[in-house]
Structure formats: structure tokens, C-alpha cells
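J.: Generate coordinates for the sequence data below:
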Amino acid sequence: MMTSSQRDPAMMRDSATPTRNPFSRRRAAPAAPGLISSLQAYGGLQAWAARAHRPLQSLGRIGSLEVRLAQTAAEVRQAQKLRYRVFYQEGTAIPNPGRLFARRDVDGYDAICDHLLVLDHAAREGTPGNRPAVVGTYRLLRQALAEDHGGFYTAGEFDISGLIERHRNLQFLELGRSCVLAPYRNKRTVELLWHGIHAYITQNRCDVMIGCASLDGTEPKRLALPLSFLHHYARAPEEWRAQALPERYVEMNRISKESIDPKEALRQLPPLVKGYLRLGAYIGDGAVVDHEFGTTDVLIVLPVSVIKQRYIEHFDLGRRAA
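T.: A predicted model of the protein is given here:
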């Protein structure tokens, strides 16, 4: 994957020029639902590796933990194995035949994304080639690459075409497939992941982060309190709003604002969603039930411009992560 900090010239063209809009498609070209397409996705990592030559650059380190981008296809496979363990073995996701066969969470997007890794240099035992263990990961997809390869993953659940069109002068970055190994689910690991994201958006001049964030469970009635809280307290203003696809739309406004206990609602929210809210993220209109992963998803929209300065300074860990 290229990591050039230059904006894609195609994004700077005159708005009157007719352009294709891949962001209204439902997980088009890259999606890999079946065994054959999953195996093709594995092969795509070889092409990814050929494009991924870059100087090894650590984005931050605290003790034995380091955050950086994956450099090789083997490191991406480590991330896929971690995702499989967290999503399918610990969680309630149901693997398709390709993922079950490979024991890895893989789809076609892996071959076009950058993969942010947290590695533990003190946990090498048992890893192939004595590599550091991958204990945390995030998948990052820049807009220029999404345009060239059929659109964002998020477009399979939310109609983000209007959102991107309203902000055609800005560069979007999709965050996805976030997970951390259970013993490492602590403040230090999360800080390293967010430091890596901060460094990435700075290097690549990204302006807006988007992605699907998940609440456990596929019965919205049981999630009425957290969904309603997000609707009333964090719903995106019109400028930044996008809706769930009509055929997948799940109403979030299930309890009146007056009847909500905010403390209890926050307690029920996943840590990742609460972390996004602390940074200033907005929530889209409507949720989507993802039966494959056993979750109910909401849309996260986080313009870099709204992140509070104290968090920008906090995630600038250059002097703290040594």
C-alpha cells in the first residue's frame, strides 16, 4: 500500500466534472463472501505485499508494545488470525467456509487496506519466524483507494454517498475491523492504536474518519437504551449525517430523551463507541443489524476538525512512547 501524503489529484477536480460515485454501492468489488472469493482474497495479499515496500517506521512504543503499519503479507495474516480469534472464537460471529477453513478473518478489502498493528516484542514464542505477536489491529482504507476498488466497506450498511458529496473537498478515511487480544484490552494498548491512527491521518492528510461501530446483539429492542442515547445525544448534525440503507434501516429512537438515564446508557455502550464519543464523533441516522457478526452497527463520523485539542496533544505520543 502506498502511504504518500499527497492528496489524490482526482479529488481536486472541478465539481462540475461528471464523476462516478462508488460510495453508494453495497460492498461492491472487494467483498469476498464465499470460499473461492476468500481464497482469491488471500492471493490478493501477495499483490498487496508487492506494493507495500516502505521503510520500517515505528509510529510509537510503550515498553514492549509497538504500533506501526504491517509491512508484509505475513503480518497481515497475523492480524487476520487475531481478528478470527476475537470475532469468531470469543465472539458470536459466524464464519463463512473460507474463513472457517483458513481460521482467519479475511475479505477482499484486506488486499487494498493498510493494517495498523500493535505488536508485543516480549511475546514472540510460538509465532512463525519468531515474529512479535500481533495483539491489536485496525484496518484503514483511504478514499483514493476506495474509489479505485469499488467503494468503502461502510457503504454496505450506510448510504454515505451524500455525506462524501457534501464534503468533496475533504479526504475520508475508513476505520474498521478493530480488535485487541483480551489480556491487552487496557488503556495503554488503546492509546497506542489511537496514536498510530493520529500519525496516519497526519501523514496522509485525512480530514474525516468514518466506520461502523458495533453493539453486541441482533435484537434492537434489547439495545433500546444505548441506541436511543446515541440518537438523542450524539446524532450527527445535518451537515455530517448519513442514513442506514433503507432496506437495512433500524430505528434508533426507541426511548424518549426525558426517559433516558445517561449514566446507565453510557455503561451499556461498548468501550470503543464511548472512545469515539469522547473524541467528538457523531452518530449516523439509523442502525443496521449484522447477523454474520452478531451485532447491531451504528455509523461513526469523526471530522478531524472536531477532535478536542487536548486529545490531539494526548495522542501525539512521540515524546511519551519512547
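J.: drop to CA atoms for contacts and neighbour counts, all remaining ones
T.: Noted.
J.: could you pull out the helices for the stretch 101-250 of the chain?
T.: For the stretch 101-250 of the chain, the helices defined by DSSP state H, counting those that start in this stretch cover 143-148, 161-166, 187-203, 224-234.
J.: got a list of what Leu223 touches?
T.: With contact taken as Cα atoms under 8 Å, 6 or more residues apart in numbering, Leu223 is in contact with Gly217.
J.: quick revisit: now the helices of the stretch 101-250 of the chain in a markdown table, with distance to His291 and mean neighbour count?
T.: Listed next are the helices of the stretch 101-250 of the chain as a markdown table, based on distance: least, Cα to Cα, whole Å; neighbours: other Cα atoms under 10 Å:
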| stretch | distance to His291 | mean neighbour count |
| --- | --- | --- |
| helix 143-148 | 25 | 17 |
| helix 161-166 | 24 | 16 |
| helix 187-203 | 27 | 19 |
| helix 224-234 | 17 | 22 |
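J.: Make JSON lines from those helices and add distance to Pro95 to it.
T.: Converted to JSON lines, the helices of the stretch 101-250 of the chain look like this (distance: least, Cα to Cα, whole Å):
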{"stretch": "helix 143-148", "distance to Pro95": "25"}
{"stretch": "helix 161-166", "distance to Pro95": "29"}
{"stretch": "helix 187-203", "distance to Pro95": "26"}
{"stretch": "helix 224-234", "distance to Pro95": "26"}
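J.: For Asn253, which of the ones you listed is the nearest?
T.: Closest approach to Asn253 among those is made by helix 224-234 (4.8 Å; Cα to Cα).
J.: by contact count, what packs against that closest one?
T.: Packing partners of helix 224-234 (3 or more Cα pairs under 8 Å, 6 or more residues apart in numbering; DSSP states H and E): helix 262-268, strand 282-283.
J.: Tell me the helices and strands packed up against the last one.
T.: Where contact means 3+ Cα pairs under 8 Å, 6+ apart, strand 282-283 is packed against helix 224-234, strand 295-303.
J.: got it, and the first one?
T.: Where contact means 3+ Cα pairs under 8 Å, 6+ apart, helix 262-268 is packed against helix 224-234.
J.: Quick one: work out the angle between the helix it packs on and strand 295-303.
T.: Comparing the axes of helix 224-234 and strand 295-303 via axes from the mean of the first three to the mean of the last three Cα atoms, to 10 degrees yields an angle of 10 degrees.
J.: I'd like the structure of this one too, to check against the first:
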Amino acid sequence: MATADVLNKGRYLARQAQSPQDIAAAQELRTLAFATKQTDSDVFDEMCDHILVEDTRYGGCLVCCFRMLTMHEGTEITNSYSAQYYDLTALQNFRGRMVEMGRFCIHPEWTDPDIIRVAWGAMTTFVDQNDVQLLFGCSSFEGIETDEYLDAFAMLKQKHLAPKRWLPRVKAPDVFRFAARLRRLPDAKKAMLRMPPLLRTYLMMGGWVSDHAVVDRHMNTLHVFTGLEIGAIPPTRKRLLRAVSG
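T.: Presented below is the predicted three-dimensional model:
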């Protein structure tokens, strides 16, 4: 990880995993947060850098984690976790370093919004110091029933679909084609209340999504492919992120 390993903001410390024990702790938190019956781990864990956010007031308790898979350009995107679920052929033409951010989770007993700010601060440091041009991943809605998220999906259709040149195509066998199926106008308040916090942050920075959601029955989630072109982040948002990471 070619960046500072530590970001300390207030009570929270963000650092890179340094040992198998650190990665095991991240897997344990993911298992708790995602409520999986078996330990949440896969082959991508060995390929990624892992970031841990700890609460220093509670003896360094792990409260948030995520992992990052770095690619030099779009030709490597077929090796990503997301490529299992989305046809990312269009993004193979992307020129520039890319990072897939995955398995983001926050301890269910911690609700402090500063946690996600510190996590994004750590990510911003990595992006800045490694000249990353595209951040992407899968943003998950809890559960596989679409009805309670219709306003959120309508909002995604109305304002946040990927540019046609990067638009992921359908690959997974079970998907909800919200862009094609929904005709409703979104209730903005309901849409944002039902939008996952991670996805909400992506969107505030100018992120975009696929035109369909994958129904992941194994993880009991609906997820959309999410991309964020670093060069398109509004200057005011960049300043806020760098204020956290600086």
C-alpha cells in the first residue's frame, strides 16, 4: 500500500491490515455485519489491501473494514469481484489506475457517522497518493425484496445511471432491471432514506450505477455496480474529503 498506513481522526484510527490476524478480524466483522452462517472469506482476500477502522475509546475495537483491489487499467477488470456478476466489457477500455472497493461494513452496534467519514478519508489518501482514476464496487441493499426500495431505484434511474460508454451489461442469472421496468417518479425523501450509506456517499461525489440490480441470494442482498470517476468529483467534495484525510 503506497500511502500512509495510519489515519487518526478523533476517536477513530484507520490502518492497513498487517497480519493474518488483522484479516481474520476483518472477516469476523464482515460475518457479523452481513449475518452470514459461515465465515465471510473468499479468494479475493489474499489479493487485496484491507483497511481497518478501530475505535480507540474501546480498546481498539474494530468498527469498520473494507478491502481494495488495485488494477493498472481497464484490461484487468475481468479479474475483479464485480466481474462475477456484471458484464464489464465496456470498462475494459478505461485508461488509468482503478481500485475496486469491496466488503465495506460497519459494526451493527456503531452508528456514528464519523466512521464512514474516516473510512473515506483513508480511501482518499490512497487514491491521491496512487493516482487512482476510477473507484468501483458493488453497493448493497439489505434483503432481496425490491418493493421497499422502489423510490431509491427510481432515483438511481432518474439521476445516476452510468454513462453509456461505461454501462455494465447483464451477466447474473437473477436481476432486477429497474431502469427498464420502473415508470414512477421518485419521492426524494423516501429514496434517500432507503439508499445504503455507502452508495449515498458515492452518489454525493458524482458516482453512477448500473441499470440493473443483481439479486444475491447467498448474501441476501440486492446490489448495483457503482463507479466513481475521480476526475469528476466536484471540487467542494474533494476539499471535504481531503480535510478528513489530511
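J.: and the helices and strands packed on helix 224-234 of structure 1 as a markdown table, adding mean neighbour count and distance to Arg222 of structure 1?
T.: A markdown table is the format used below for these (neighbours: other Cα atoms under 10 Å; distance: least, Cα to Cα, whole Å):
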| stretch | mean neighbour count | distance to Arg222 of structure 1 |
| --- | --- | --- |
| helix 262-268 | 14 | 11 |
| strand 282-283 | 27 | 19 |
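J.: contacting residues for the residue most central in space within structure 1?
T.: Nearest to the geometric centre of structure 1 sits Gly176, at 1.7 Å (Cα atoms, centre = their mean). Residues counted as contacts of Gly176 of structure 1 (Cα under 8 Å, 6+ apart) are 138-140, 211-212.
J.: redo that, cut-off 6 Å
T.: Counting by Cα atoms under 6 Å, 6 or more residues apart in numbering, Gly176 of structure 1 makes contact with 138-139.
J.: Any figure for the gap between it and Gln309 of structure 1?
T.: 24 Å (Cα to Cα, to the nearest Å).
J.: got JSON lines for the helices and strands packed on strand 282-283 of structure 1, with distance to Ile112 of structure 1 too?
T.: Converted to JSON lines, those look like this (distance: least, Cα to Cα, whole Å):
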{"stretch": "helix 224-234", "distance to Ile112 of structure 1": "31"}
{"stretch": "strand 295-303", "distance to Ile112 of structure 1": "21"}
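J.: if I line the two up, what does Ser64 of structure 1 land on in structure 2?
T.: Correspondence of Ser64 of structure 1 to structure 2, assessed by TM-score structural alignment: Arg11.
J.: Give me the distance between its match and Cys64 of structure 2.
T.: With Cα to Cα as the criterion, Arg11 of structure 2 and Cys64 of structure 2 are 13 Å apart.
J.: Between the two, tell me which one has more neighbours.
T.: More neighbours surround Cys64 than the other of Arg11 of structure 2 and Cys64, with 26 against 13 (other Cα atoms under 10 Å).
J.: Who's the closest spatial neighbour of the more buried one, skipping the chain neighbours?
T.: Distances taken as Cα to Cα, 6 or more residues apart in numbering put Ile106 closest to Cys64 of structure 2, at 4.3 Å, once the chain neighbours are dropped.
J.: isn't the one you found right next to Leu62, touching?
T.: No: Ile106 of structure 2 is beyond contact range of Leu62, at 8.9 Å (criterion: Cα atoms under 6 Å).
J.: residue in structure 1 matching Arg194 of structure 2?
T.: Here Arg194 of structure 2 is matched to Gln268 in structure 1, going by TM-score structural alignment.
J.: Ok, Asp112 of structure 2 next?
T.: In structure 1, the residue matched to Asp112 of structure 2 (TM-score structural alignment) is Asn186.
J.: count of neighbours near its match?
T.: 11.
J.: ditto for Tyr249 of structure 1
T.: Tyr249 of structure 1: 16 surrounding residues under other Cα under 10 Å.
J.: same check, this time on Arg319 of structure 1
T.: Neighbour tally, Arg319 of structure 1, other Cα under 10 Å: 8.
J.: Helix, strand, or coil at it?
T.: Here Arg319 of structure 1 is recorded as coil under DSSP: H, G, I helix; E, B strand; the rest coil.
J.: count of neighbours near Asp120 of structure 1?
T.: Residues near Asp120 of structure 1, counting by other Cα under 10 Å, number 21.
J.: excluding its backbone neighbours, what's nearest it?
T.: Closest to Asp120 of structure 1 by Cα to Cα, 6+ apart is Leu65, at 4.6 Å.
J.: residue ranges of the strands in structure 2, please?
T.: Ranges of strands within structure 2 are 6-9, 12-16, 49-55, 61-71, 86-87, 97-106, 132-142, 169-170, 175-176, 208-209, 213-216, 221-229, based on DSSP state E.
J.: counterpart of Tyr84 of structure 1 in structure 2?
T.: Match for Tyr84 of structure 1 (TM-score structural alignment): Thr31.
J.: Likewise for Leu170 of structure 1?
T.: Taking TM-score structural alignment as the criterion, the aligned counterpart of Leu170 of structure 1 in structure 2 is Gly96.
J.: Likewise for Asp105 of structure 1?
T.: For Asp105 of structure 1, the aligned position in structure 2 is Asp40, judged by TM-score structural alignment.
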